[in-house]
Structure formats: structure tokens, C-alpha cells
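Participant: Show me the folded form of this:
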Amino acid sequence: MIELAEALRGTRWRRVEVLDSTGSTNADAAVLAAAGEPDGAVVVALHQTAGRGRFDRRWEAPPGATVATSAVVRTDRPMVDWTWLPLVTGVAVLRGIRAVAPGCELELKWPNDVLVADGNAPGKVCGILCERHEGLSTDPGAAAVIGFGINTSLTHEQLPVPTATSLALAGFDVEPLTVVASVLRELDDLLAVWQERGHLREAYTAACGSIGQNLRVQVSDTEQVSGVGDSIDPAGRLVVRTADGLRAFSAGDVVHLRRG
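Facilitator: From the prediction side, this is the model:
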């Protein structure tokens, strides 16, 4: 097992904590953020007992089958640019996995998922959850907590849903902390670009499998919209070509449908 802090030397990730098990790394990082922890703290766990996804969905994987990471990021970018943080993280995860698992075919599903796109085990291999947290009264500035969970060695029997997969099922035996280090190095570089530009529109669009894809956007319990992914707009919204014309979505569950 690699020494993660040493592998991240020279990056913004100056405080690194690796846990065998925790409830939620995002919750742990939120405590640090609320206490005024500066930019660059990371919590990694080899097992989560109360992992959370979008819309507060909860899940738990067997010990050692996934690796969860959450990072505290502080920035002076306007709040409108924060919508790009999960997209930036997706690009970092995709590039980080590719670096340690050459040949792994990956794509992004807007806005929060990384998919194995080819081979015998297609499906979601990573989910991303970014949250905004306010500081204490003595530190009123807000911080972003960026969380991502990678399925490293889940078996078919352990998959939480049929649309999930793991690196092992896709044929890649990757040590968990090695892939975390790779992703965090990529994230460090991409956050620097985002800090300067406020977006990663070109990089995200190039990696996004939702573009050109027949898809369905579940906007709410009572509304869903079908169409073809057209583009990513400057605000990071998914633009869909529907029967009624172009429509931009800032949130929603996207389902990729069979290509026509």
C-alpha cells in the first residue's frame, strides 16, 4: 500500500487522513470545513458505513470493495462558478483512473457519474458528490467539500444496482490508494485551471458521453424529458435537443438510452 501523503507531495493536498472505516468521508470533511480547515484537507476511507449520494441517497459497500475520498476546497471564484466543481471532479476521476488503468474505456455521464463505457462490464464505476459548507462564526467563508467514491473490487454479487460496475469487473486490478493518488493529482491540476477560468467546458465536453446520446432527464418525480444530448453550456448545464427545441438542465437524473 502506498504512502498517500508522500504520493501527493507538492500538490495542494497538504493534510491527508486515511481511515480503515468511517460513516461518511463527506461528513468528516464537512466537520473540518466548518471548523475553518484551510484549502487542501483530504479524508480517505477504505470502507463507508453511511455513504451518501445525490438527493441524500444512502448506500454501503462491503469493506475493501470501494474507496471513498472527500476534499476541502476553498476558492475566491464567484459562487456561480461552483456549479462546475462536480464536472471538474469527473474529468479528474476519468483521467486519474486512465493513468493507472491504461486501456480502461471511460466516459462521463452528466453531471455526477463516471462510467466504464466498453468491455464486458459496462456501468457506473464512480459517483461524485460536491457540497457547500459554511464556516463557524469566527470563519464565515464557505468551503466546498468534493467527494468521490470509486468501485475498485466489487464483485457481481456485491453490486448495489445492476447498472454499477467496478474496476475489477472491467479487468483492472488497481490498488485503492494508488488510484486515489492519481485522481487527486489530476484534481489538483484541474482545480488550478478552474480557479483561473471558472470552467473546464472543453475538457468536460470531450469526455462526456451524454453528448450525442439519446437520453432521458428525470427532472422531478412528475417530470421527465427525453431527447439527445447537445452540448454543455458555459454554466455547466446539459443542453438537450428535445422535440420542442433546445432545453438546458442545471439538475436532474440522466439515463442514457440505447443509441439509435
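Participant: CA atoms for contacts and neighbours, from now on please.
Facilitator: Noted.
Participant: Strands of this protein, start to end?
Facilitator: Secondary structure of the chain (DSSP state E): strands located at 15-19, 41-45, 51-52, 58-59, 66-73, 106-109, 113-116, 123-134, 142-151, 214-218, 224-232, 238-242, 245-249, 253-256.
Participant: would you list these in JSON lines and tack on distance to N26 and mean neighbour count?
Facilitator: Output for the strands of the chain, formatted as JSON lines (distance: least, Cα to Cα, whole Å; neighbours: other Cα atoms under 10 Å):
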{"stretch": "strand 15-19", "distance to N26": "13", "mean neighbour count": "15"}
{"stretch": "strand 41-45", "distance to N26": "8", "mean neighbour count": "25"}
{"stretch": "strand 51-52", "distance to N26": "8", "mean neighbour count": "21"}
{"stretch": "strand 58-59", "distance to N26": "12", "mean neighbour count": "12"}
{"stretch": "strand 66-73", "distance to N26": "5", "mean neighbour count": "26"}
{"stretch": "strand 106-109", "distance to N26": "21", "mean neighbour count": "24"}
{"stretch": "strand 113-116", "distance to N26": "17", "mean neighbour count": "24"}
{"stretch": "strand 123-134", "distance to N26": "8", "mean neighbour count": "21"}
{"stretch": "strand 142-151", "distance to N26": "6", "mean neighbour count": "24"}
{"stretch": "strand 214-218", "distance to N26": "25", "mean neighbour count": "19"}
{"stretch": "strand 224-232", "distance to N26": "27", "mean neighbour count": "19"}
{"stretch": "strand 238-242", "distance to N26": "25", "mean neighbour count": "21"}
{"stretch": "strand 245-249", "distance to N26": "25", "mean neighbour count": "14"}
{"stretch": "strand 253-256", "distance to N26": "21", "mean neighbour count": "18"}
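Participant: Out of those strands, which is closest to D188?
Facilitator: Minimum separation from D188 across the strands of the chain (Cα to Cα) falls at strand 66-73, 10.1 Å.
Participant: Next, the structure of the following sequence, for comparison with the previous one:
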Amino acid sequence: MLSSPLILLDANKIKKRLKKSSEKITVLEKIGSTNDYLKLHADQQVCLAEMQTQGRGRFNRSWHSPFGQNIYLSMRYAFQKDLSELSGLSLITALAVCRAIESIISIRNLKIKWPNDIVIGSEKIAGILIDVGAESHGYCDAIIGVGINVNMQNAAKKEIKQLWSSLQKITGKYIDRNVLSAAIINTVSDEIARFSKLGLSDFAKEWAEKDDLFGKSVVMLLEQKKITGIGAGINAQGHLMLKMPDKTLRAFSSGDASKDRV
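Facilitator: Have a look, this model is predicted:
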């Protein structure tokens, strides 16, 4: 017997809540990865799946994707920008996902661990994976994948090798993924339009409020080397800034950052 009701994803229910009713939505029962599906189907805009067999996160890490519990969602966006102008895209997407969650659920302590892990305390709630391809005309096509632990209650340590939580574990309430999925699609679309028009600088205040690493001792794993510094926000390109032991500031465009547990 199920401890909670199982409300399956429904493209029509999601579509009814969208600001853009023309949005084409595909809901699949099972897929390798929603990002990979959109790569193979250029005519598709939004893809959700009940289950992923090859879900992945940053650094090609596996993303645990059991059936009917979480959100596995990918969206396609075309940008009239050069690839170099999209360096802040993952950050603003994380901000948009936080805003969408907070608009549906009474959670206000979500933070973002640079560049796009959404956490509560030291537990991961959601992650974002963006695949960007340059088009022949010089513009870019981005596939934005969002994975959120929604109603998941249990997972073996071998399945998730980090601290995690879910929205249901935090709130004690079952969450209709159709409602939350629509909020994410709407909010990400709105914030991407804002980003395209105004750039990353327009999100500076919001990032500062959600920055989980600011003022903390941070360990950056970069090319198998550990670098330690104090989180000092981001620069204009969205790169992580660390204050080094010699008081200089250093920018990181990539790497695996985490709070030092010492």
C-alpha cells in the first residue's frame, strides 16, 4: 500500500497552467535522459519523464531517477547570443527554479551552491545540467535539464553518494509534480527572457541572497587539485570568486566547489 497518493505527470494538466499555451510538452514514462531526448528531437520544446535510466548531473555523475517520485525536466531555448555570453545561464536557471519552488511550497531557506546545486543546509534538493550547442549562424541552442527531489523518501547510499533531501521530506506534504513543473517552466522562461535582455548583472542581488558559499571556507576541486579559499560571490561572468590565503581574489569558471567541513 502506498504511503502517499501517486499523481502521475500529465501534459494537459501542466499545459493548462502555462503562460505560453503554445508550448509543446512531451511526457514519457521512461527514458535514458530527458536532455538526450531533446538533443535527438529538434522539434520538441519541453520533455518530462516519470523515470530516467541514465540521468546525469555535472561531471557526468549519475542522477538517481526513480519512477513517479521526482521531476526530471528538460527545456529547449534558442539564444541570439554568442556562446561566451551564456556563462551565467546556469546561475539564473538555479535562481528561477528556487523561485518556482518557493511560489508553490512554503520553503524560504533554499540556497544555491555555485553554480547550480539547490540545497537546504548541506542537503541537495535539486540540480541543473545545461547542454549548449553553437549553431551555424553564430547563435546558440541550449537544453536546460532540471532534476528535483520532490516526493522521494528513501534511497540507498550506493544510489546517491551525497547528502540529500526532498521537498516532501522537508514539508511533510505530498506535492503534485504537475503544478510544480508548470511553475518551473513559466519561471525559467520568464527569467531567461530577462537574462537575454538585461544580462547577469540584473540578478546580482538575488544571487547574493541565495549564495550558499559566500563568506564560507570553500574547497575547490580543479583538475584533481584542491584549492581552499573563502567564498566571495561571483564576478560579472558568473565565475566563482574565492579570497585566497594571501588575500588575493581568484576567479573560477569551472570546478567542483564545496563548503570545507573542517
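Participant: hmm, back to that, mind putting the strands of the first structure into TSV with distance to V88 of the first structure?
Facilitator: TSV is the format used below for the strands of the first structure (distance: least, Cα to Cα, whole Å):
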stretch	distance to V88 of the first structure
strand 15-19	21
strand 41-45	17
strand 51-52	20
strand 58-59	23
strand 66-73	13
strand 106-109	11
strand 113-116	12
strand 123-134	10
strand 142-151	10
strand 214-218	21
strand 224-232	13
strand 238-242	14
strand 245-249	17
strand 253-256	18
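Participant: T205 of the first structure: which of those is closest?
Facilitator: strand 224-232 (6.4 Å).
Participant: quick one: the closest one aligns where in the second structure?
Facilitator: Alignment note (TM-score structural alignment): strand 224-232 of the first structure is matched to residues 226-234 of the second structure.
Participant: Give me the mean distance between the matching stretch and the first structure.
Facilitator: Average distance, stretch 226-234 of the second structure versus aligned residues of the first structure after superposition (mean Cα distance after the TM-score superposition for the first structure): 1.0 Å.
Participant: Identify the residues contacting that stretch?
Facilitator: Under the criterion Cα atoms under 8 Å, 6 or more residues apart in numbering, residues 208, 211, 213-221, 240-245, 251 lie in contact with stretch 226-234 of the second structure.
Participant: neighbouring contacts of stretch 59-74 of the second structure?
Facilitator: So stretch 59-74 of the second structure is in contact with 6-9, 34-35, 38, 46-57, 143-152, 159-160, 177, 181, going by Cα under 8 Å, 6+ apart.
Participant: One more: stretch 36-49 of the second structure?
Facilitator: Applying Cα under 8 Å, 6+ apart, the set of residues contacting stretch 36-49 of the second structure is 23-31, 34, 71-77, 143.
Participant: what distance separates it from the centre of its chain?
Facilitator: The chain centre lies 17 Å from the centre of stretch 36-49 of the second structure; the measure is Cα atoms, centre = their mean, to the nearest Å.
Participant: mind checking the end-to-end distance for that stretch?
Facilitator: One end of stretch 36-49 of the second structure to the other measures 12 Å (Cα to Cα, to the nearest Å).
Participant: To which residue of the first structure is S62 of the second structure aligned?
Facilitator: Under TM-score structural alignment, S62 of the second structure pairs with R58 in the first structure.
Participant: so where is stretch 72-82 of the second structure in the first structure?
Facilitator: Mapped onto the first structure using TM-score structural alignment, stretch 72-82 of the second structure spans residues 68-78.
Participant: Distance from the chain centre to that stretch, please.
Facilitator: The answer for stretch 68-78 of the first structure is 13 Å, by Cα atoms, centre = their mean.
Participant: same thing with stretch 81-91 of the second structure?
Facilitator: Taking Cα atoms, centre = their mean, one finds the center of stretch 81-91 of the second structure at 15 Å from the center of the full chain.
Participant: What residues of that stretch count as buried?
Facilitator: By neighbour count on 16 or more other Cα atoms under 10 Å, the buried set for stretch 81-91 of the second structure is 83, 86, 88-91.
Participant: Same list, those, but as CSV with distance to W164 of the second structure please.
Facilitator: Formatted as CSV, the buried residues of stretch 81-91 of the second structure follow (distance: Cα to Cα, whole Å):
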residue, distance to W164 of the second structure
L83, 32
L86, 29
G88, 25
L89, 24
S90, 20
L91, 20
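Participant: Kindly provide the distance from the most centrally placed residue in the second structure to Q224 of the second structure.
Facilitator: The centroid of the second structure falls nearest to I128 when counting by Cα atoms, centre = their mean (2.7 Å). Distance, I128 of the second structure to Q224 of the second structure, using Cα to Cα: 23 Å.
Participant: just A208 of the second structure next, same as before
Facilitator: 28 Å.
Participant: Those two: which has the busier surroundings?
Facilitator: A side-by-side neighbour count of A208 of the second structure and Q224, using other Cα atoms under 10 Å, places A208 first with 16 against 9.
Participant: Alignment lookup: that one to the first structure.
Facilitator: That one, A208 of the second structure, aligns with T205 by TM-score structural alignment.
Participant: any idea how far the residue nearest to its match when sequence neighbours are not counted is from R95 of the first structure?
Facilitator: Once flanking residues are discounted, T205 of the first structure sits nearest to I232: 6.4 Å by Cα to Cα, 6 or more residues apart in numbering. Distance from I232 of the first structure to R95 of the first structure, counting by Cα to Cα: 19 Å.
Participant: Now check the first structure for the residue matching K15 of the second structure.
Facilitator: In the first structure, K15 of the second structure lands on A5 (TM-score structural alignment).
Participant: who touches the residue lying closest to its match once chain neighbours are set aside in this structure?
Facilitator: Excluding the flanking residues, the one nearest A5 of the first structure by Cα to Cα, 6+ apart is V16, at 5.8 Å. Counting by Cα under 8 Å, 6+ apart, V16 of the first structure touches 4-5, 41-44.
Participant: Same list, these, but as JSON lines with distance to L108 of the first structure please.
Facilitator: Shown next, in JSON lines, are the contacts of V16 of the first structure (distance: Cα to Cα, whole Å):
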{"residue": "L4", "distance to L108 of the first structure": "26"}
{"residue": "A5", "distance to L108 of the first structure": "28"}
{"residue": "A41", "distance to L108 of the first structure": "26"}
{"residue": "V42", "distance to L108 of the first structure": "23"}
{"residue": "V43", "distance to L108 of the first structure": "24"}
{"residue": "V44", "distance to L108 of the first structure": "22"}
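Participant: Of those, which pair is most distant in space?
Facilitator: Pairwise over the contacts of V16 of the first structure, using Cα to Cα, the maximum falls at L4 and A41, 12.6 Å.
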